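Participant: here is the input, now give the coordinates:
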Amino acid sequence: MRVILLARRVPGKADAVQLMAPDAQIPWSESASDRIRGILSEATARGAPPRITGVGNAFHTPGAIPGEGETQIFLNTETGDPVSLLVLRRPGQAPRWAVAMGEIVDEAARPPAADTLLWYRLACSLPARLPDSSLEGTDPAQAQTARADYSIIRRGLGACTRTRIPATPDAAQAPSRSM
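Facilitator: Coordinates of the predicted model:
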């Protein structure tokens, strides 16, 4: 059986590797290989999307005309690098959302492509609902719009398709496999 192993070297044993997690042996397929190769390339690239650790502040700003507005949701990251979500509302148009990987949101910002590192980090890390703590002190009507916009983002991302079994401290005691 062909498999993809996500493993690390066993210290002091040059001929042995250890699975990174209990589910780190994946049946090989061309699509799985391409997806994993792409994500690993992204993860090791300069400027890789940071891990999302939570949702920070969020706010909605109404526009100058009815039906117009913008919601910004700031995310907390492992590195402290800025990541934010933006929803633009224009009269007569469906709300449009995007993710920004920096201090400035430009017109080129878009939602992340599915099965990319950024997509996984958002789809698998964001809570189902916008936390109330993100909206403290916000006008109730604007908070309601921010919650609705967050729901648009969650629907746009879709469900996390990662089926990982988290590594446990006992995983370090798991048997290793020789090369």
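Participant: only C-alpha atoms from now on, for both contacts and neighbour counts.
Facilitator: Will do.
Participant: can you tell me the SS state at the closest residue to residue 54 other than its chain neighbours?
Facilitator: Among residues not flanking residue 54 along the chain, residue 76 sits closest, at 5.0 Å (C-alpha to C-alpha, 6 or more residues apart in numbering). The local conformation at residue 76, judged by DSSP: H, G, I helix; E, B strand; the rest coil, is strand.
Participant: now show me the structure for the sequence below, then we'll compare the two:
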Amino acid sequence: MQITRYSAKTLLACAVLISVSVPGTAQDRAGAENLSYADIVDLADGAPLVLRAQIRRQATVEPERSPGLEQGFVRLYVEARTSALIAGNVPVGESLHYLVDVPLDERGRAPKLKKQEVILFARPVPDRPDQIQLVDPRAQFSYSEAFEARLRPVLSALLSPDAPPRVTGIRDALAVEGTLAGESETQLFLDTENDGPVSVTIVRRPGQAPRWGVSWTEIVDQSARAPQRDTLEWYRLACSLPDTLPGSANLSRDPRSRALASADYALVREALGACPRTRD
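Facilitator: Down below sits the predicted model:
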């Protein structure tokens, strides 16, 4: 059915919501099973609400009323029943309405989603408990126990009082050589969104492999360890730090120490590895 059966007021309100959330670049069509760890954190970190819901009705929004819609997709106005509030402290109604962009089926038509269980990453609409706005137009994923099992540890980590802060860059880097040949220590002090203390220490000892770790407190700890992959600590670093050490952050004076700081940063960056994403 067409969206024309809904009121002009409702349509206008929804158009405003989707215009706010449309990203500037196209996104991949991967389903929940193909989401990387970084994808899940990206979605959850920006979502005041994470819900499980069952779709009850859908209506197609005409293309001319779907700004930012990518070719091969259709915009739907969905009515769903809330099954569970997985994360969030904002009241939501039992019946929810929202806009979502989904791929057309093999016949070039809107897929039939009625009765499908979905996970929604969303934000509330002020004074409208029956409406939500997805954090991006495709932040709806088919529900599965496997997906929920991957999602819940991410949400727990994000909501923890000890959650690592968002890293925004490198403030300072300083390398100091020791008294023995091959001995050195490099410290990286990172900028964070809320000025939370984060430092990375790289220690080299003669005859030993370089060792590095990250401290999330005011104390710079040489015994700190490197974060495990696919943890929030790893994500904050691997998905935020630049590929190379900015020259402006390197406080070392002599060329040898500056080169050592750059080499130690490269060691950390290589150990962290890439931050794979399936969504732009």
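Participant: and the TM-score between these chains?
Facilitator: Here the TM-score for the pair of chains, by TM-score structural alignment, normalised by the length of the first structure, is 0.83; 165 aligned residues with a C-alpha RMSD of 1.9 Å.
Participant: one step back: so what does the residue nearest to residue 54 of the first structure match up with in the second structure?
Facilitator: Aligning on TM-score structural alignment places residue 76 of the first structure opposite residue 191 in the second structure.
Participant: could you do residue 56 of the first structure as well?
Facilitator: Matched by TM-score structural alignment, residue 56 of the first structure corresponds to residue 171 in the second structure.
Participant: my guess is the match of residue 76 of the first structure contacts residue 169. True?
Facilitator: Yes. Between residue 191 of the second structure and residue 169 there is a contact under C-alpha atoms under 8 Å: 5.0 Å.
Participant: re the thing from before, check contacts around the match of residue 76 of the first structure.
Facilitator: Counting by C-alpha atoms under 8 Å, 6 or more residues apart in numbering, residue 191 of the second structure touches 167-171, 197-198.
Participant: longest strand of the first structure, counting residues only.
Facilitator: Counting residues, the longest strand found in the first structure (DSSP state E) is strand 52-62.
Participant: and that strand, what does it pack onto?
Facilitator: strand 69-77, helix 140-157 (3 or more C-alpha pairs under 8 Å, 6 or more residues apart in numbering; DSSP states H and E).
Participant: just checking, the match of residue 56 of the first structure touches residue 190?
Facilitator: Yes. The criterion here is C-alpha under 8 Å, and residue 171 of the second structure meets it with residue 190 at 5.2 Å.
Participant: how about the secondary structure of the aligned residue in the first structure for residue 153 of the second structure?
Facilitator: Matched by TM-score structural alignment, residue 153 of the second structure corresponds to residue 38 in the first structure. For residue 38 of the first structure, the assignment made with three-state DSSP gives helix.
Participant: could you find the closest non-adjacent residue to residue 38 of the first structure?
Facilitator: Looking at residue 38 of the first structure with C-alpha to C-alpha, 6+ apart, the closest residue is residue 116, at 7.4 Å.
Participant: show me what the lengthiest strand in the second structure is packed up against.
Facilitator: In the second structure, taking DSSP E as the definition, the longest strand is strand 73-87. Contacts defined by 3+ C-alpha pairs under 8 Å, 6+ apart place strand 73-87 of the second structure against strand 49-60, strand 95-103.
Participant: so that strand aligns onto which residues of the first structure?
Facilitator: So strand 73-87 of the second structure sits over no part of the first structure, by TM-score structural alignment.
Participant: could I get the full set of helices for the first structure?
Facilitator: 30-44, 117-123, 140-157 (DSSP state H).
Participant: ok, the residue positioned nearest the centre of the second structure to residue 215 of the second structure distance?
Facilitator: In the second structure, the residue lying closest to the centroid (C-alpha atoms, centre = their mean) is residue 42, at 1.0 Å. As judged by C-alpha to C-alpha, to the nearest Å, residue 42 of the second structure and residue 215 of the second structure stand 23 Å apart.
Participant: which among the helices of the first structure is found nearest to residue 94 of the first structure?
Facilitator: helix 140-157 (10.3 Å; C-alpha to C-alpha).
Participant: buried residues, that closest one. List them.
Facilitator: Within helix 140-157 of the first structure, the residues that qualify as buried are 142-143, 145-147, 149-150, 152-154, 157, counting by 16 or more other C-alpha atoms under 10 Å.
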